[in-house]
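Peer 1: have a look; sequence and predicted model below, questions after that.
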Amino acid sequence: MSAAELTSSELTSKEVQHVAKLSRLAIDSACVESMRSELTRILSHIAKLQALDTDGVEPMAHPMRLTNRLAADVPVDGMSIEEFLMNAPATEGRFLAVPKVLADGGGA
């Protein structure tokens, strides 16, 4: 579909229902008109973007030229089990105590 076609015509209700079906969306007839106007506005915006002269413009993956500044991957000693358990709110022996998530017998 050309930029002229996108701006000169509005979507029909039948086209909106077809797009919804392709998208696996269940929309009722009350939503069709709202979706029709939204999709028409979106397609109009796309038509404006397609009409821009982008000859000589270098494609980019991101609008900002940033590079990751990564720290060196150097192994360090972590906390001992005793230090870790000392900071825990509740323990049972050498384990963290947490509230139950599943009811009794709720195996995976």
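Peer 2: Yep, it's here. Small disclaimer: the values here were computed from a predicted structure and weren't measured. Numbers count the residues shown, from 1 in each chain.
Peer 1: make it CA atoms for all contacts and neighbour counts henceforth
Peer 2: OK.
Peer 1: max-length helix in the chain?
Peer 2: Scanning the chain for the helix with the most residues, using DSSP state H, yields helix 29-51.
Peer 1: put this next to the previous one:
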Amino acid sequence: MAISREEVEHIAELAKLALTEEEKTLYAEQLSAILEYFRQLQEVDTSGIPPTATVLPIRNVFRPDEPGEPMSREELLRNAPAQADGCFQVQPILEFD
């Protein structure tokens, strides 16, 4: 399936790309080649292959969620850039008159 220059121009307009005439010609050829590869892939008989999401074995990479001792207030505030009265101090984002 060949992509026309008009289709390339339409796609470029949708993507808000400014293409030169040489780029339009190049991209029309490249996109046409990509679609040809997809056409070839559609001809492959995959009826005997079950659907799969991945070819790699699935394994859990997370550690078990086990309760632990809570951190003290001093530990939590140790790296705070600013604190006041045992709480994180942040710059106000809203000002009220």
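Peer 2: Right, received. Where do you want to start? No experiment lies behind these values; they were computed from the predicted model shown.
Peer 1: work out the TM-score between the chains.
Peer 2: The TM-score (TM-score structural alignment, normalised by the length of the second structure) is 0.66; 92 aligned residues with a CA RMSD of 3.0 Å.
Peer 1: still on that earlier bit, which positions in the longest helix of the first structure come out as buried?
Peer 2: Across helix 29-51 of the first structure, burial judged by 16 or more other CA atoms under 10 Å covers Val32, Met35, Arg36, Ser37, Leu39, Thr40, Arg41, Leu43, Ser44, Ala47.
Peer 1: ok, now stretch 65-75 of the second structure?
Peer 2: Buried, per 16+ other CA under 10 Å, within stretch 65-75 of the second structure: nothing.
Peer 1: do a quick rundown of the strands in the first structure.
Peer 2: With strands called from DSSP state E, the first structure shows them at 91-92, 95-96.
Peer 1: so which of those strands is nearest Ser13 of the first structure?
Peer 2: With respect to Ser13 of the first structure, and counting by CA to CA, the nearest of the strands of the first structure is strand 95-96 at 57.8 Å.
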